[in-house]
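S.K.: generate coordinates for the sequence data below:
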Amino acid sequence: MSVRVQQYARAGHARTPSRMSLIQCIRHIVQTEGPKALFKGLGPNIVGVAPSRAIYFCTYSQAKAILNQNIPPDTPIVHLSAASAAGFVSCTMTNPIWFVKTRLQLDGQHVTALQCIKRIYAKSGIRGFYKGITASYMGISETVVHFVLYEGVKARLIAARSVDGVASDQRSPRDFIEFMGAGAFSKTVASCIAYPHEVARTRLREEGDKYRKFWQTLHTVWMEEGYRGVYRGLGTQLVRQIPNTAIMMSTYEAVVYLLTTHFNNSFYENT
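M.R.: Here you go, the predicted model:
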């Protein structure tokens, strides 16, 4: 999340012109709202992570399998299309969860997730939970860049370990460490390229009418805060995303490998 404090979160009110570092922001939040404020939105975040990842990887795997059957397999267009489909489905189905999480993080008052949901629904109805979804859709570009780069790096790593040009189906701990590195590298590049959508999405989820549309939001931020404004919070984002993505991609590859090995062994044992 971008560097936000209570004064920032009010219906388009003027923002502090000075730029705060991660440490300064943490200190300010603790001083003004107490240590518990550092964990605002944790509930929806925990609730949203599992279904979001499950929906994403399920859609990605299925789309990739279908595309591989109809066009040249494992090409960049396959990875790009599968990642786009997965991002679209995941964003659409889980946006209300992330919307509530962001509102809780921005709100200076001590409200529960249920109170926040009731307030949003009373003011805007169901549509209120999808405010900022345009920015989420624009963020699919980050996912596309991430997966295209990841699959490319992964293919090169596997090729480098192949014997006589034939890739082995066996995996060692070294393979999964390399997958972690590939995930971290690809996510870093993707985040740096597409980060402004994160700023736009967070601003759109604030209360008030100052930020209404995706491009209007980015233009407003750019005019008021310059290029630093549209990249505000990038350092915090990278600190959060890089280790998370590295572990996630390695875990994904490990689960796929274990399930594939298990079902293949079961198939041969029963035939």
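S.K.: please make it C-alpha for all contacts and neighbour counts, starting now.
M.R.: Fine.
S.K.: tell me where this structure has strands.
M.R.: Here the chain has no strands by DSSP state E.
S.K.: hey, which helix is longest across it?
M.R.: helix 234-269 (DSSP state H).
S.K.: who does that helix touch, helix- and strand-wise?
M.R.: Secondary-structure packing of helix 234-269 (3 or more CA pairs under 8 Å, 6 or more residues apart in numbering; DSSP states H and E): helix 173-194.
S.K.: alongside the first, I'd like the structure of this one:
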Amino acid sequence: MEFWPEFLASTSGSEFVAGGSGGMAGVMAGHPLDTIRIRLQQPRLPSSSAPDSAIALIRHIVATEGPTALFKGMASPLATIAFQNAVSFQTYALLSRALVDPSKQAQAQHQQPLSYERVALAGIGAGTIQTLILSPVDLIKIRLQLQTARRSVRGTSSLGPLTLARNIFRKEGIRGLYRGWGITVLRDAPSHGVYFGSYEFIREKLHPGCRSNGQETLLTMLTAGGLAGSLSWLCCYPLDVVKSRLQAQGGVGGSGTRYKGIIDCFQISVREEGFHVLFRGLGTSLARAYLVNGAIFSAYESTLRFLSPRSPPQSETNLGLRPISP
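M.R.: Prediction:
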């Protein structure tokens, strides 16, 4: 009976719940644009009549498949994003504390916020760890987002996330569910370094001193989170295109195995469609990233403040994290 009050009162517990809240807010805010991004990233077949622009594609999907098609595959990330995002933010928080300069720990009252370099390093670690959860979830989501478009062409029936996951596991094993894990790590590790590092940098520039006192406004959180998300996508977007194509192919619910690996997918895509294919859908992704990550950080910060209204000791505040109860 005492577990939840004690868990929420702890630093780890409040960070875990806040991370989950932020993740769910991000999924609900940006899934329709995520569907557009995934559709735009797929190979263009000679017989395809799919529009090339985001606005035209939205109109086409709504007209031919109905507005609910924009939310196809949302159940999979929504069911797991709370845990995934909680793991990501919790790992980041733990690594941030672990990376505090030992020579300054004895002088906690005069400790400065964690350097941006160490914030980025903690972000890289967080991004790497969370791919263990994200990779199979992303694979299911991508195949569900493309399922409606393929169904009319191939005459296949629509599958739910659990059925699709079970079928992939039965036919391909655990390797099938983790198809594209390598490229997911290559995408997420550095992008999370940019993500957390730029967030800390931008919010400090917008609201000087907030890394120490945690008193920035909601507008600062929305702006810093949105810009950080957009920057993180900008630096890794070509890898995301390759990842989406690799995870969309093969096995149950896929489009047939066409690419042998990361390099092969890159070479075939560029040879057939030009280098610009690596940036197809970038505008949609940046708009989505701004919206989603503004929601994520705002929900994360707000949840932490709600769960832990008291100010912590100076040694915890200066880690560049939010004020939380000990």
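S.K.: check which residues of the longest helix of structure 1 are buried.
M.R.: 234, 237-238, 241-242, 245-250, 253-254 (16 or more other CA atoms under 10 Å).
S.K.: buried stuff in the longest helix along structure 2?
M.R.: Ranked by number of residues, the top helix in structure 2 under DSSP H is helix 116-154. By 16+ other CA under 10 Å, the buried positions in helix 116-154 of structure 2 come out as 116, 118-131, 133-150.
S.K.: equivalent analysis for stretch 94-104 of structure 2, please.
M.R.: Buried, per 16+ other CA under 10 Å, within stretch 94-104 of structure 2: L95, S96, R97, L99, V100.
S.K.: same question, stretch 3-20 of structure 1
M.R.: Going by 16+ other CA under 10 Å, stretch 3-20 of structure 1 has these buried residues: V3, R4, V5, Y8, A9, R10, G12, M20.
S.K.: swap in stretch 35-44 of structure 1?
M.R.: A37, K40, G41, P44.
S.K.: do the same with stretch 82-92 of structure 2
M.R.: A82, F83, Q84, N85, A86, V87, S88, F89, Q90, T91, Y92.
S.K.: where in structure 1 does it fall?
M.R.: Mapped onto structure 1 using TM-score structural alignment, stretch 82-92 of structure 2 covers residues 50-60.
S.K.: can you tell me what sits against the matching stretch?
M.R.: Stretch 50-60 of structure 1 is contacted by residues A82, A83, A85, A86, G87, V89, S90, T94 when judged by CA atoms under 8 Å, 6 or more residues apart in numbering.
S.K.: that older thread, which secondary structure elements does the longest helix of structure 2 contact?
M.R.: Against helix 116-154 of structure 2 (3+ CA pairs under 8 Å, 6+ apart) you get helix 11-41, helix 75-98, helix 161-172, helix 174-177, helix 181-206, helix 218-248.
S.K.: how about those helices in a markdown table, adding distance to C265 of structure 2?
M.R.: Shown next, in a markdown table, are those (distance: least, CA to CA, whole Å):
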| stretch | distance to C265 of structure 2 |
| --- | --- |
| helix 11-41 | 12 |
| helix 75-98 | 25 |
| helix 161-172 | 20 |
| helix 174-177 | 17 |
| helix 181-206 | 11 |
| helix 218-248 | 6 |
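S.K.: and those helices: which comes nearest R59 of structure 2?
M.R.: helix 11-41 (10.8 Å; CA to CA).
S.K.: starting at the chain centroid, how far to that closest one?
M.R.: With CA atoms, centre = their mean, to the nearest Å as the basis, helix 11-41 of structure 2 stands 7 Å off its chain's centre.
S.K.: for stretch 133-141 of structure 1, same thing?
M.R.: Centre-to-centre, stretch 133-141 of structure 1 and its host chain are 10 Å apart (CA atoms, centre = their mean).
S.K.: residue in structure 1 paired with A295 of structure 2?
M.R.: Under TM-score structural alignment, A295 of structure 2 pairs with I247 in structure 1.
S.K.: excluding chain neighbours, give the residue nearest to its match in space.
M.R.: If the residues on either side of it in the chain are set aside, I247 of structure 1 comes closest to M180, at 6.1 Å by CA to CA, 6 or more residues apart in numbering.
S.K.: what's the match for the one you found in structure 2?
M.R.: By TM-score structural alignment, M180 of structure 1 lines up with L222.
S.K.: contacting residues for that match?
M.R.: N293, G294, A295, F297, S298 are the contacts of L222 of structure 2 under CA under 8 Å, 6+ apart.
S.K.: done for today, thanks.
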